[in-house]
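# Quick one, structure for this:
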Amino acid sequence: MNSRMIGRRSFLTSGAALGALALATGCAPSTRARRTSATAGGLPLTVVNRTGRYAGGSIFMYVVGVDPATGTQGRVTADGRFVPCAASDNGSGGQTDYAIPLQGSGDTTLVLPKMSGRVYFSLGDRLRLRVVTDGNGKPALQYPAGWVKTDPNYGILHDWIEFTYNDAGMFCNTTMVDMFSVPLAIRLTGARTQTTGTLVAGGRDQIFAAVAKQPEFARLVAGDRLRVIAPGHGIEAGLFPADYYDAYINEVWTRYQGTPLTVRTDAGTFTGKVTGDRLTFTGGSRTPASIARPSTRDVLFCDGALAAPNDGVTGPVAAILGAAFNRSTLLSDANQPVTDAARFYRTQVTNHYARAMHEASQDGAAYGFAFDDVAGHASYIQDNAPTSVTVTLTPF
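Take a look at the predicted model:
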């Protein structure tokens, strides 16, 4: 994902241990507000309800995130204002009410201020968001964790998109990195018109069926097709085997003890070989840090041994390796990244969750894991001169 966004890679694990997600610093519309970019100094957002199941008045939107100028966390009101969150926002039940109901009929419009964050949608019920105190003693929003059974939002049908809107433009994506529940599509207009996230006809049912078909993944389907939980979170919940990738990882480590692994990045081409438990690279003007043997959890979260620091060298190498593990291309090709999607997910041990997301997408793009942007396969679009953005809740 573009480095100007908070991005998928920053959202992944900060809230898992807490059972909810608080955005790290750095990271609508009113059903009635109809302002323009010129008058509000923001980006017009239109929300379209095409679920076919839920009336607009029973769908609730939340625009939440970070003001990049101050690092303050907050939410956007129905009239397009960014308002910092405060502990006093928690009502008598200990939760906020930041909901903006969609129009009962017609589209819902709002103007996005410059910020980074998420647009959540909950269907049939309001989300239970809460203001907490972060490690620096500042107010922070605690987000839903639909993969945690004890989370107050677990039983609520909800999903979200992510975005950064700033002086450089609009950068946005749909995401399935944590879970998939509600089919959402984004249309971004500006220098050109782009769309992403649209599923094929019956795509939601197709995703649930494809995940349920794989024995190790079947338990990731929550409730009566309420959502599908990503396998990394499935490990945490005891729903997915923590050693799923272990044999594959061991095969990779064995192969590259004697065979060089070539990784091409914008910073140069590097050659790696395994010595002991570490994959060490040479080549280029700067040398990436060696990478330890990852665990299954590291692969699925693209974290731990596969964490990608923003250093321009080790980060790109780790991202490419993370993508190759999830797509299961490391045993079939010693030259990475593999860019042809037809060669992804061809082995039995692979990320069948991510595969299901891509196969159900009209354009083949999806954010099924954190490094799905490697070689441009993520449901991510950007425009440096945006004029409007539309989010559609598409048919189930």
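# CA atoms for contacts and neighbours, from now on please.
Fine.
# Ile6 versus Thr339, what's the distance?
Computed as C-alpha to C-alpha, to the nearest Å, the Thr339 to Ile6 distance reads 25 Å.
# Have a look at those two and say which one is more surrounded.
Ile6 (26 against 12; other C-alpha atoms under 10 Å).
# could you say which helix or strand contains that one?
Using DSSP states H and E, Ile6 sits within no helix or strand.
# cool, Thr109 as well?
strand 108-112.
# Next secondary structure after that strand?
As assigned by DSSP H and E, the chain's next helix or strand after strand 108-112 is strand 115-123.
# re earlier: which neighbouring elements make contact with the strand holding Thr109?
strand 43-49 (3 or more C-alpha pairs under 8 Å, 6 or more residues apart in numbering; DSSP states H and E).
# Name the surrounding residues that touch the helix or strand where Val64 lies.
Val64 is part of strand 59-67 when elements are defined by DSSP H and E. Applying C-alpha atoms under 8 Å, 6 or more residues apart in numbering, the contact partners of strand 59-67 are 23, 25-29, 72-77, 82, 98-102, 114-126.
# Helices of this protein, residue ranges please.
8-11, 37-40, 203-213, 231-236, 246-258, 296-301, 314-327, 352-359 (DSSP state H).
# What is the neighbour count of the residue lying closest to Gly202 once chain neighbours are set aside?
Distances taken as C-alpha to C-alpha, 6 or more residues apart in numbering place Phe396 nearest to Gly202, at 6.8 Å, with adjacent residues excluded. Applying other C-alpha under 10 Å, we find 17 residues neighbouring Phe396.
# Pull up the gap between Phe396 and Asn49, please.
11 Å.
# and this one, so I can compare the two:
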Amino acid sequence: MVTRRNFLGAGAAAIAVPLLPRRAFAATPARFNLALLNASGQNTAFAYVTGFDNGRPVFVRADGSAYYPPSPSAPVTPLGADCAIPLGANGSTVRVSVPRMYGARIYLCIGSRLDFYVNPGPAVVHPSFLNTSDSNFNKNWTFAEFTFNEYELFSNISYVDFVAAPLGLSLRSLSGRVETIPGLPAASLDPICYSLQQQATQEGSAWNSLIQRGPDGRNLRAMSAHYQASRFQDYLTGYIDACWNKYRNTTLTVDTQSGFGVLTARVGGDNLLRFNNGEAFAKPSTADVLSCDSGPFSLGGASDVRKAIIPRLAAALNRTTLLDNPNQPNGEVASRFYRNAQTNHYARLVHERLPDNRGYAFPYDDVTASGGPDFSGAARSGDPDTLTVTLRALR
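Below you'll find the predicted structure:
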């Protein structure tokens, strides 16, 4: 099964658990229809579809043709073709035929085109929200993600990097099934930024450092907390310490929801959370929890069973449910997420505004109880017909 954590590929998202055995079913169509609905309130908007095809970066142009950028002789060479897909006036829909590709993104930008560059390799230089000298930094852009292979089309809305102009997804299958991910409502950014500022003022903390503003001083996007991890220092230390102290005398049970079954753990005299299969976890830092991929949560050299444990521990710590629930993740209930005073308030604020509570606000936001509700905001189909992406107003 594809998840956001394994479809993007190395460097774009962490691989968390082994792929489950695939069911036997007919191959997907060679192409799916991408419908781009401009509901931004603006008459100028552009989309870009880019990903990988057999290891090569590829763009899909407005006519459905593929452009494979050649390897340039120098870094940061402008993309050698116009791959912008004009969305048309507000309220209009543009359709593009998309071939199989993986680790793909659908970028959307309101008011202007995006600039893409290529490094030797070739390797595409994507728009950056971290590099203030990037020509795209002050533009109003956002993205959705997908992978389309012979087994299925997997797509999701992600807030793992930032919140900006909201998107919605709707995936219709050839069989007639429709799966809709509403995403954040229009004009969600300003309320989220206001709440981040209020949280920072209330605590004297760094949540307001996540807010990025444009040249006009207005909110442009809100970053995920792990991009400012150094500003949070020991923000979650008290909570993490309390968890480690609890599990010195209480058994933690983790259902890997895989062939590795249910494991148990306790914190020993060496201060390691040691599982009954031999895997051991040092106490993570705040930065480790927010990133989900450093310290004891690093996937480098991790065994497959460790890759199954990490998401469940990291999710419980981001949601601050590990202290109260020793049966992870099967005892998890969304109403108890983010209730600790110190928690991942970025994720809390995103989920509070999602009409169905579905959307990736941290890398392991797809962790849920067996048979429980989906929190990830992903849609998938083995017989995809049309994926509709709706671009909503920033404010």
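# picking up where we left off before, just want the angle from the strand holding Val64 of the first structure to strand 43-49.
150 degrees (axes from the mean of the first three to the mean of the last three C-alpha atoms, to 10 degrees).
# residues in the second structure aligned with the strand holding Thr109 of the first structure?
Under TM-score structural alignment, strand 108-112 of the first structure corresponds to residues 94-98 of the second structure.
# Superposed on the first structure, what's the mean shift for the matching stretch?
Comparison of stretch 94-98 of the second structure with the first structure after fitting gives an average deviation of 0.7 Å (mean C-alpha distance after the TM-score superposition for the first structure).
# what residues does that stretch touch?
Taking C-alpha under 8 Å, 6+ apart as the rule, stretch 94-98 of the second structure contacts 31-37, 60, 62-64, 86-88.
# Format those residues as CSV; extra columns: neighbour count and distance to Cys243 of the second structure.
Shown next, in CSV, are the contacts of stretch 94-98 of the second structure (neighbours: other C-alpha atoms under 10 Å; distance: C-alpha to C-alpha, whole Å):
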residue, neighbour count, distance to Cys243 of the second structure
Arg31, 19, 48
Phe32, 21, 46
Asn33, 18, 48
Leu34, 21, 45
Ala35, 20, 46
Leu36, 25, 45
Leu37, 22, 46
Val60, 23, 48
Ala62, 21, 52
Asp63, 12, 54
Gly64, 17, 52
Pro86, 20, 51
Leu87, 26, 49
Gly88, 17, 52
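# Turn the residues you listed into TSV, including distance to Phe52 of the second structure.
Formatted as TSV, the contacts of stretch 94-98 of the second structure follow (distance: C-alpha to C-alpha, whole Å):
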residue	distance to Phe52 of the second structure
Arg31	15
Phe32	16
Asn33	18
Leu34	17
Ala35	20
Leu36	21
Leu37	24
Val60	11
Ala62	17
Asp63	18
Gly64	15
Pro86	22
Leu87	23
Gly88	27
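# Which residue in the first structure aligns with Gly168 of the second structure?
Gly168 of the second structure maps onto Ala185 in the first structure, by TM-score structural alignment.
# Skipping its backbone neighbours, what lies nearest its match in space?
In space, Ala185 of the first structure is closest to Gly197, 4.3 Å off (C-alpha to C-alpha, 6+ apart).
# What separation is there between the one you found and Asp178 of the first structure?
16 Å.
# Looking at these two, which one has more neighbours?
Higher neighbour count among Gly197 of the first structure and Asp178: Gly197, with 31 against 25, using other C-alpha under 10 Å.
# Check the gap between the more buried one and Phe163 of the first structure for me.
From Gly197 of the first structure to Phe163 of the first structure the distance is 14 Å (C-alpha to C-alpha).
# One more: Asn335 of the first structure?
Taken as C-alpha to C-alpha, the span from Asn335 of the first structure to Phe163 of the first structure is 32 Å.
# These two: who's more crowded?
A count of neighbours by other C-alpha under 10 Å puts Phe163 above the other of Asn335 of the first structure and Phe163, at 25 against 14.
# residues touching that one, list them.
So Phe163 of the first structure contacts 5-7, 116-118, 170-173 (C-alpha under 8 Å, 6+ apart).
# Specify which member of these is nearest to Ala324 of the first structure.
Distance to Ala324 of the first structure, by C-alpha to C-alpha, is smallest for Gly7 among these, at 19.7 Å.
# That closest one - nearest residue in space that isn't next to it in sequence?
Leaving aside its chain neighbours, Gly7 of the first structure sits nearest to Met1 (6.1 Å; criterion: C-alpha to C-alpha, 6+ apart).
# burial count for the one you found?
Using other C-alpha under 10 Å, Met1 of the first structure has 22 other residues around it.
# Tell me how far it lies from Glu236 of the first structure.
Noted for Met1 of the first structure: a distance of 25 Å to Glu236 of the first structure, by C-alpha to C-alpha.
# likewise Asp303 of the first structure?
Asp303 of the first structure sits at a distance of 14 Å from Glu236 of the first structure (criterion: C-alpha to C-alpha).
# These two - which one has more neighbours?
Asp303 (20 against 16).
# follow-up on the earlier one: which one among the contacts of stretch 94-98 of the second structure gets closest to Asn119 of the second structure?
Val60 (18.9 Å).
# what residue of the first structure matches up with that closest one?
Using TM-score structural alignment, the equivalent of Val60 of the second structure in the first structure is Val76.
# next one: Val305 of the second structure
Using TM-score structural alignment, the partner of Val305 of the second structure in the first structure is Val313.
# Check the first structure for me, the residue farthest from its geometric middle.
Distance to the chain centre peaks in the first structure at Gly258, reaching 36.1 Å (criterion: C-alpha atoms, centre = their mean).
# give the contact list for the aligned residue in the second structure for that one.
In the second structure, Gly258 of the first structure lines up with Asn249, judged by TM-score structural alignment. With contacts defined as C-alpha under 8 Å, 6+ apart, Asn249 of the second structure is in contact with 266-267.
# now Asp205 of the first structure
Phe396.
# counterpart of it in the second structure?
Aligned by TM-score structural alignment, Asp205 of the first structure pairs with Asp190 of the second structure.
# Please report how far its match lies from Asp366 of the second structure.
The gap separating Asp190 of the second structure from Asp366 of the second structure is 26 Å, by C-alpha to C-alpha.
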